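**Student:** Sequence plus predicted model, see below.
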Amino acid sequence: MNRRNFIQSGALLGGGLLVSFTIPVANKLAALVTPVGEGSFMPNAFLKIGTDNSITVYLSHVEMGQGVWTTLPMLLADELDADLDKIKIEHAGPGKAYNHTVYGIQITGGSTSTWSEFDRYRNAGATARILLTQAASRRAGVAITACRTEKGYVIAGNQQFTYGELATEAGKLPVPEKVTLKPPSDWRYIGKGSKRVDSLVKTNGQAKFGIDMQFPGLLTAVVAHAPVFGGKVKSFDASKAKAVPGVRQVVQIPTGIAVIADHFWAAQQGRKALQITWDHGPGAMLNTAAQTKEYKKLAETKGLPAQEKGDADAALNKSAKVLSGEYVFSYLAHAAMEPLNCTVKIDGDRCEIWTGTQMPGIDQVNAANVLGFKPEQIKLNIPFLGGGFGRRATPGSDFVVEAVHIAKASGKPIKMVWTREDDMKAGYYRPFFVHNVKVGLDKKGLPVAWLHNIVGQSIMGEAKIFGPPPKIDNTSVEGVKDSPYLQTVPDHYVGLHTTKELVPILWFRSVGNTHTAYAMETMLDELAHSAGEDPVDYRVKLFKDHPRHLAALNLVADKGNWKKELPAGRFKGIAIHESFGSYVAVMAEVSISNGSVRVHKVDCAIDCGLPVNPDGVKAQMESGIIFGLTMALYGELTIKDGQLQQNNFYDYRIARMNECPEINVHIVESNEKMGGAGECGVPPTAPAIANAIFAATGTRIYNLPIVNHKLIQKA
C-alpha cells in the first residue's frame, strides 16, 4: 500500500483526516528480519482527525503498564498542537504499517517504544498540523505565514477554525515529503512530565483487559498441561469431567486436554475431575541439583569466545592477587499480575481474537496457520495488558495458538484462561545460568586479568525469530561483553557455553542483564574492598573514560549521601549498569535482623538521554527497583523429576507492600542519545542490595535468592 492509497483509505474510517507517515530504516538490526534496501522505508503509526473534532492516536506499541499510552501521544500532541487530555488513544491492530523500525516485526519490547517512535510520532503530528494550516490558509484566503495553530485550532488571519472543520479539506491535500519539527523551546509536553492518561480507567475499573472479555455465548476453557516439561498425553478419560454441572465439552489439543464450560468454576472443577495418563518422556530426568552441578563443571572450562583480548590465563598466573566467584542464577517466572488468557471466535472463514500481546502481527500469522487461513482473515483486538515482562511476546504464540486450537476443536467461541498455577508451571522462564569469574589484580588492586565463563540456554537461539541460532547469543553475555570494566583490562576472556534443555525459555524483564549485572557489580565491589578502597571511588577510577556511567554514579552518590555515616545497624551498597541505552546507578540501604535483610531505602540515578516524560521515567525506575528487589530476595524456581516445584505466590514470593523501601529517583540532565526506561532499573538493584549485605555481614552472596542465606551481622 502506498501513501496515496493509505490516505484515501480514510474514507473507510469516516469523514476526516487520516495521516500515515514513513521514516527511513536507520538501524541495521531491521535487516535481521525484513530485507531492507538502501533508501527503503518502513511505515508505522498514524492518527485520525474526525470532522467532529475528535483526534485519535493509534499506538504501534502496546500498553502493559510501562506508560506508552501517555508517552507516545505526548510526542504527537506537541507537534500537532493539541491538548493531550482531548486525544483518544487506541491500540493499532496487526499490520506491516506498525512494524518496529529496528526489529522489522510488530513488537513491544526491549525498552524501545519511546526512542524508536520519537521522530515518527512527532512527524505524524507535524504533518497533520501543516496540512491543517494549508487548508485554513486556502479557506481564509490568507498567506500560510498568516496562519498558526493553537490547542486544536488554526488561526488564519482574523478567522479561527477547529481541526475538525478543516479535516476533510486537509485530507485532500498532497502530503509533504518533509516537515520541520518544533524546537524544544516550543514543546508543551516533551520533557515536562505528564500524568498518565490511562490512570483513571485503571483505578475506577473501566479499563478492559483480556481477561475481562465477555459476550453472549462465550464459554470458558482451561487446559490440563503435562506436569513434566516435554510430556505428552498418553490417554485420558473425560467421563467424570463431563459430569460436572456446567461442563460442555472436553477436547484434546496439542498441548493437553481442554475443558470447556459455561464459566470458569465449572471448567476448573471439570479439569480436576479429568483422568489423564501422561508420557513424561526424557524431561522426567531434569533436576535442579544435577543441573547446577553440570553447569558448574562446564563453567570451569572455556566457552566459545564472546570477547577476547590478550592472554587471560597467562595474565592471571602473573597477577599479584586473584579473586574468584562462582555465581548461580535459577529459572525465574514472569509472574505478571494478569494471568495469560485469550478469547477466540471463529465464524466461517473469519476469526476474531481478543488478547493482551506484545507481538500482535506474529500472533495473527500463527493463528492463521492453525486454521489454514490467510492472516487478513484474522482480526486481532488488543486490550490493555496486565503486565508482560516479555512473557506476552512468544515467537510461537503459545497461549494464542492454544486458544485457537480449542476454538477450532470445539466449534465454540471460547475464552481460555490460565490460572496462576498454569502461568507458573506451564510457561516460559528466564534461563538458568552459572558464571565462573576469575580476576587478577596488580599491586595497586586494579584488574589486569579477567576470565569469565558463562553457561546457560540461548533465548535467541530457541526463539528462532531473528534468523538462524547465533553461535554467541548476545542476550547471554550482554553486560559482561563490552563492559566498561573489561575495556580497562589488558588481558581478558569472556566465554559462553550454550546448553539445551526441555525447559522453555524466553526474554525476561532486562533479559541477560538480570544475571550479568549481578556478577559484574558484586565482583567489582569485591575488587574494591580487596584494594582497600571505597566502592564508589574505585568505580570512578575505572569509569574515567565513560562519562555517562560517571554522571549516574556521581549523582546517586551525591543525592543519596554516600559519604555520610549511617545510623548504627544500617549499611549501604552501590551498583551501576548500562542496559537498553540507559545508565542506572542504584544505592541501597539495608539492615539485618533475625537472619534476614530489610531494604530501607533505595536511591537511583538514571541517564536515559532526554526523558520524554520524566514522571514516567521515575515510575519505571520505581517499578524496576521493586521488580529487582523481588528477584534478589525471593526469585527462584526449582525442578525435581522434571516437575516445577513452585505453584503460586505463596511459594514463589514477590515483595509485598510492607517490604517496599523508600525510593528516590534522580534523572541526569543529559543531551545524549535516548535510551529506554522500562527495564534498566532492574539490573543494578540486586547487586546494590548484595553489596550492602556484604557491608553488614562480611558475607558475599553468589547464589540468589537472598532468602536462602542465613545472614549474621558483623559485630
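**Tutor:** Here it is on my side, so go on.
**Student:** drop to CA atoms for contacts and neighbour counts, all remaining ones
**Tutor:** Fine.
**Student:** which residues of the stretch 151-300 of the chain fall in strands?
**Tutor:** Secondary structure of the stretch 151-300 of the chain, counting by DSSP state E, counting those that start in this stretch: strands at 153-156, 159-162, 219-224, 232-237, 247-253, 256-261, 275-279.
**Student:** May I see these arranged in TSV, with mean neighbour count as well?
**Tutor:** Below are those laid out as TSV (neighbours: other Cα atoms under 10 Å):
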stretch	mean neighbour count
strand 153-156	23
strand 159-162	17
strand 219-224	26
strand 232-237	14
strand 247-253	20
strand 256-261	26
strand 275-279	15
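**Student:** Format these as TSV; extra columns: distance to Ala146.
**Tutor:** Conversion of these to TSV gives the following (distance: least, Cα to Cα, whole Å):
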stretch	distance to Ala146
strand 153-156	6
strand 159-162	10
strand 219-224	60
strand 232-237	72
strand 247-253	66
strand 256-261	65
strand 275-279	77
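**Student:** Which among the ones you listed is found nearest to Gln457?
**Tutor:** strand 232-237 (22.7 Å; Cα to Cα).
**Student:** Now do that closest one and strand 219-224, the angle between them.
**Tutor:** 120 degrees (axes from the mean of the first three to the mean of the last three Cα atoms, to 10 degrees).
**Student:** what does strand 232-237 rub up against?
**Tutor:** Residues from elsewhere that reach strand 232-237, judged by Cα atoms under 8 Å, 6 or more residues apart in numbering: 226, 255-256, 274-281.
**Student:** Check it against this one:
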Amino acid sequence: MTISRRSFIKGGAIFGGGLAIGFNLSGCAQTEYPHFSATDLQPNAYIQVSPSGQVILQLYKSEMGQGVYTGMATMAAEELNMDPSLIIVQHAEFYPDFRDPEFYVMITGGSSSIKYGYTILREAAATVAAMLKTAAAQYLSIAESALNLKDGKVVYAGGEVDFATLLPIARGLATPTEVTLKSPQDFQYIGRHRQRLDALGKVTGKSEFGIDVQYPGAMTAVLLRCPHFGGKVSSFDASNALKMSGVKSVFEVDGAVAVLAETYWQARQAAGVVSVVWDKGPLAGVSSESLRVERHGMLTSEAGKNVEEKGEASAATGELFEAVYDVPYLAHATMEPMNAVAVATKEGIEIWTGNQSPDIALSEIADATGFKREQIRIHNHMLGGGFGRRIMPDYLVEAARIAQLSGKPVRLVWSREDDMRGDFYRPNATVAMSAMIDQSAVTSLQAKIVAPSILGGFVQFVTNTLLPQWLPKGLHKKIGGMASGSDPAAAEGIAHSDYEFPYMRTDYVEQKTTIPLGYWRSVGHSQNGFFIESFIDELAHQTTQDPVAFRLAHMAKDSRRRQVLELAAAKANWGNPPQGQFQGVAVHESFSTVVAQVVNVSIADGKIKVHKVVCAVECGMVINSDIVVAQMEGGIVFALTAALKGEITIEDGAVQQSNFHDYEVLRINETPEIEVYRVDSANAPTGVGEPGVPPLAPALANAVFAATGQRLRKLPLRLA
C-alpha cells in the first residue's frame, strides 16, 4: 500500500499487522491569538491593523532565504491594494490556525508555503479590506461601491480617509463570512513586484537571526555531545575547566556535558579541557561502508514492499539491462549553526531562536522539562539557512534543559564541528534500476530502492504534537517504527513518474540501521532524481536515441514536463555545445513544480569543469519573479556542491567530517554561468525552494558521460 505523508498524518495508517491509528484533529481548542491586541482590528490570525493604521502580517512560515517574507507580504498586499513594503511583517508564534494542511503541524517545509498560503492569506487580507470599506462607507455615508483601498487609506472621489480613523468603526463590525478575491488580470503586485523586502535589513545587518539574540545576564552554553550516535557520557572530569576565566559551571545534562561561561570563547575553550569518557552506544562499530555493503546485499535478499505497479509484467519483453546507483549521507551545513536562548522560571520557559517547526518543538520541550505546552513560548527569528535541518527541535530542547538545570538564562551556541557531527542527515541509499529492451523499444522500467526511512524517525515528533501529552513517549516511537516501511519519501520521484512504458514497478526495502536522518532540501527527490534521470539517459544510449528525444517520446502529450524540457533544450541550444564542451540533461517534478536543466561541462586534467547550467521551471503563477530565479540559482549551486563534493562518512558510529575543510562547499570560482527561464502558467503557485535541486546531479552525470564515456553511478561524482 502506498501512503503520503498527508494521508498518514490525517487519517492514521494501516500497517501489515492490521493496526489502525487515527488522529482527531478537529478537537483542538482555539485559544486567544498570542499576538492579540484589544485595540487592533483583528478578524483572523494572519492580518491585523493597529490603532496607528499599520497593517501587520503574522509570518507563520520561517524565512530562511527562500523568500516567504516577501511572497506572503505580496499576497496579502494584493488584496489590500497596498505596496508590500508598507506591511509590517512579524515572526509568528504558534497558533493552531498556522498548522500546515499537509503535515498538520506548524512547520515550514515541502516547498508548500506559497502553495498553501496563496488562498489563505489573500482571503485573510480581503476580509480586512472588506471591513475597512464597510467602515468607511458608514463614516463617509457613501456607498461601498464608490470606495477603493490604496496604500493604507480608503480613497473616494472626494478625498481619502486613513485606516486609523476607520478602526473604531471597523472593530465593531461582524466579520464577513465570504469575500471576493481579486481576479488575476487585476493584480498589481503578484507577479509584478520584484523587490525583496528583507534584502536591505540583511545586507545592512539590521535583520535579527536567532544567533543575534542577546538576553540580559545570559550565560553562554557549550554542550559536549557523544561523538558516537546514541552514546552518552560515562564519566567526566571538569576540574581544569572550572579554573578557567569566566567559567561558571560544568554539569551533565541528558547524556551530555554542559559548560557555562560568560562568553562563547570562554565556554568553548573550557569545553576543550573537559575530560570525558563516553559510552559509544548502539552504533559502535557501524560504518558508512558497512551500511553500503548491507544495502547491496538487501537488493537480492529482501523482497521489500511494492510501492507502485503499472501495466502487465508480461509486457516486459526483450533483454534485461540494469544498473546500481549509490548516494551517501549528506549534512545540511547551514551557514548559521544551531543556537537558542532559553529562560526558565517556575512558571515556564521562553525560547528565542530560528526554527522551522515551533509546534513540534513545544511538545518536545514540554516532555523534556515537565512543563505544559501552554507554559512555553517560542519567539522565532530569521534563519541563516534551514534546508530541513531546523525542523528538528533538538537544540531548543538542549537550551531549555540547560536553562532549567542551571537556573540561569542561557544562550546555547553550536560550533561548526557540533553542527557537522550532530546533524539529522540526508539518507544514504542504493537503487537497482532495470529495464527490458526489445530491439530498440524499452518495454519496462523498474526500480528497487534500499534506504533507511526518514518518516520512521520523524513521525514520532508529529504524533507527539497531535496526540495528548499524557500518552507514553514510547508509543510515538512504536508508531514511527510501524510507519517507516511505508515512507513515501523513499520512492518519491521514481514512483508515480509520468514516464510511460508498458510495464513499470517500484519496490522499497527499508534499511533499519542508520544514523539520525532528517529532511534535506528536496528530500527523497534529491537522490531519486539522480537515480531515475541517470538511468533514463542510459536507456537512451542503449537504444541509440537522443536523450531529449527519448524522454519526450516516453511522456504523455499533456505532460507538464514536456514543455519545460523543450524550453530548456531550446535555450541551451541542445546538441550544439561550444567546442570542447559536452551536454547532459535531466527533467524532474517535485513538490508540484517541474524543473529541467541542461549542463555544459568539459574535462581537464581528470577534473570536471561545469561551464553553464540552463534551467527551465514551471511553478504555476509567479508571485515574485526575482525570487523564482534566485531559488533556482541557489538550488543549482546547492546541488552542485552535493554532486561534486558532498559526502558524510561514518566510522565506529561517528561522523568523520568536522568543518568545511573536509565537507567542502562550492567556491565562487567553481560556480558556472546560470540561466533561468520560466514557463508561464495561470495555475495556482507552487513551491520553488527545493525543486531546483533534483535535476542537477543527473544532468551533470549525463554530461560527464557525454564527455568521457564513463557512467558515474555513485555520488559524489569522481572520475576514474
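**Tutor:** Okay, I see it. Note that the structure is a prediction, hence the values are computed from the model and not measured.
**Student:** Just give the TM-score of the two.
**Tutor:** Overlay of the two chains. TM-score (TM-score structural alignment, normalised by the length of structure 1): 0.91; 673 aligned residues with a Cα RMSD of 1.9 Å.
**Student:** mind checking which of the strands of the stretch 151-300 of structure 1 is nearest Pro567 of structure 1?
**Tutor:** strand 219-224 (53.4 Å).
**Student:** so what's the equivalent of Ala491 of structure 2 over in structure 1 up against?
**Tutor:** In structure 1, the residue matched to Ala491 of structure 2 (TM-score structural alignment) is Val477. The contact partners of Val477 of structure 1, taken as Cα under 8 Å, 6+ apart, are 306, 454, 496, 512, 516.
**Student:** 6 Å instead?
**Tutor:** Contact criterion Cα atoms under 6 Å, 6 or more residues apart in numbering gives no residues in contact with Val477 of structure 1.
**Student:** what's the helix or strand for the closest residue to Gly67 of structure 2 other than its chain neighbours?
**Tutor:** Leaving aside its chain neighbours, Gly67 of structure 2 sits nearest to Ile627 (6.4 Å; criterion: Cα to Cα, 6 or more residues apart in numbering). Assigned by DSSP states H and E, Ile627 of structure 2 belongs to helix 625-644.
**Student:** Equivalent analysis for Val613 of structure 2, please.
**Tutor:** Going by DSSP H and E, Val613 of structure 2 is part of strand 607-618.
**Student:** Just give me the mean distance for the lengthiest helix in structure 1 relative to structure 2.
**Tutor:** Longest helix of structure 1, by residue count under DSSP state H: helix 113-140. Taking mean Cα distance after the TM-score superposition for structure 1, the mean distance separating helix 113-140 of structure 1 from the aligned residues in structure 2 is 0.7 Å.
**Student:** What residues sit buried inside the helix or strand that that helix is followed by?
**Tutor:** Per DSSP H and E, the first helix or strand lying C-terminal to helix 113-140 of structure 1 is strand 147-150. Neighbour-count burial for strand 147-150 of structure 1, counted by 16 or more other Cα atoms under 10 Å, picks out 147-149.
**Student:** can you redo the residues you listed as a markdown table with distance to Glu338 of structure 1?
**Tutor:** Listed next are these as a markdown table, based on distance: Cα to Cα, whole Å:
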| residue | distance to Glu338 of structure 1 |
| --- | --- |
| Cys147 | 49 |
| Arg148 | 46 |
| Thr149 | 42 |
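**Student:** Now do the contacts for the aligned partner of Ile648 of structure 2 in structure 1.
**Tutor:** Matched by TM-score structural alignment, Ile648 of structure 2 corresponds to Leu637 in structure 1. By Cα under 6 Å, 6+ apart, Leu637 of structure 1 lies in contact with 331-332.
**Student:** what span of structure 2 lines up against the helix or strand containing Val344 of structure 1?
**Tutor:** According to DSSP H and E, Val344 of structure 1 maps onto strand 341-347. Mapping strand 341-347 of structure 1 onto structure 2 (TM-score structural alignment) gives residues 339-345.
**Student:** Tell me which residues are up against the matching stretch.
**Tutor:** Counting by Cα under 6 Å, 6+ apart, 211, 349-353, 396, 399-400, 403-404, 409-413 sit against stretch 339-345 of structure 2.
**Student:** Counting only strands, which of those make the cut?
**Tutor:** 349-353, 410-413 (DSSP state E).
**Student:** For Arg711 of structure 2, state which of the residues you listed is nearest.
**Tutor:** Val413 (43.0 Å).
**Student:** what's the distance between the nearest residue to the closest one once chain neighbours are set aside and Gly422 of structure 2?
**Tutor:** Nearest-residue entry for Val413 of structure 2: Asn339, 4.5 Å, with adjacent residues in sequence omitted and distances by Cα to Cα, 6+ apart. Applying Cα to Cα, to the nearest Å, the value for Asn339 of structure 2 to Gly422 of structure 2 is 13 Å.
**Student:** next one: Lys473 of structure 2
**Tutor:** Taken as Cα to Cα, the span from Lys473 of structure 2 to Gly422 of structure 2 is 22 Å.
**Student:** More neighbours: the two, which one.
**Tutor:** Comparing Lys473 of structure 2 with Gly422 by other Cα atoms under 10 Å, the one with more neighbours is Gly422, at 23 against 12.
**Student:** The more buried one matches what in structure 1?
**Tutor:** By TM-score structural alignment, Gly422 of structure 2 lines up with Ala426.
**Student:** Run a quick neighbour tally on the residue nearest to its match when sequence neighbours are not counted.
**Tutor:** The shortest distance from Ala426 of structure 1 to any non-neighbouring residue, by Cα to Cα, 6+ apart, is to His225 (6.8 Å). Neighbour count of His225 of structure 1, defined by other Cα under 10 Å: 19.
**Student:** any idea what His225 of structure 1 aligns with in structure 2?
**Tutor:** Using TM-score structural alignment, His225 of structure 1 pairs with Arg225 in structure 2.
**Student:** Test my guess that its match contacts Ala258.
**Tutor:** No - here Arg225 of structure 2 does not reach Ala258: they are 8.8 Å apart, not a contact under Cα atoms under 6 Å.
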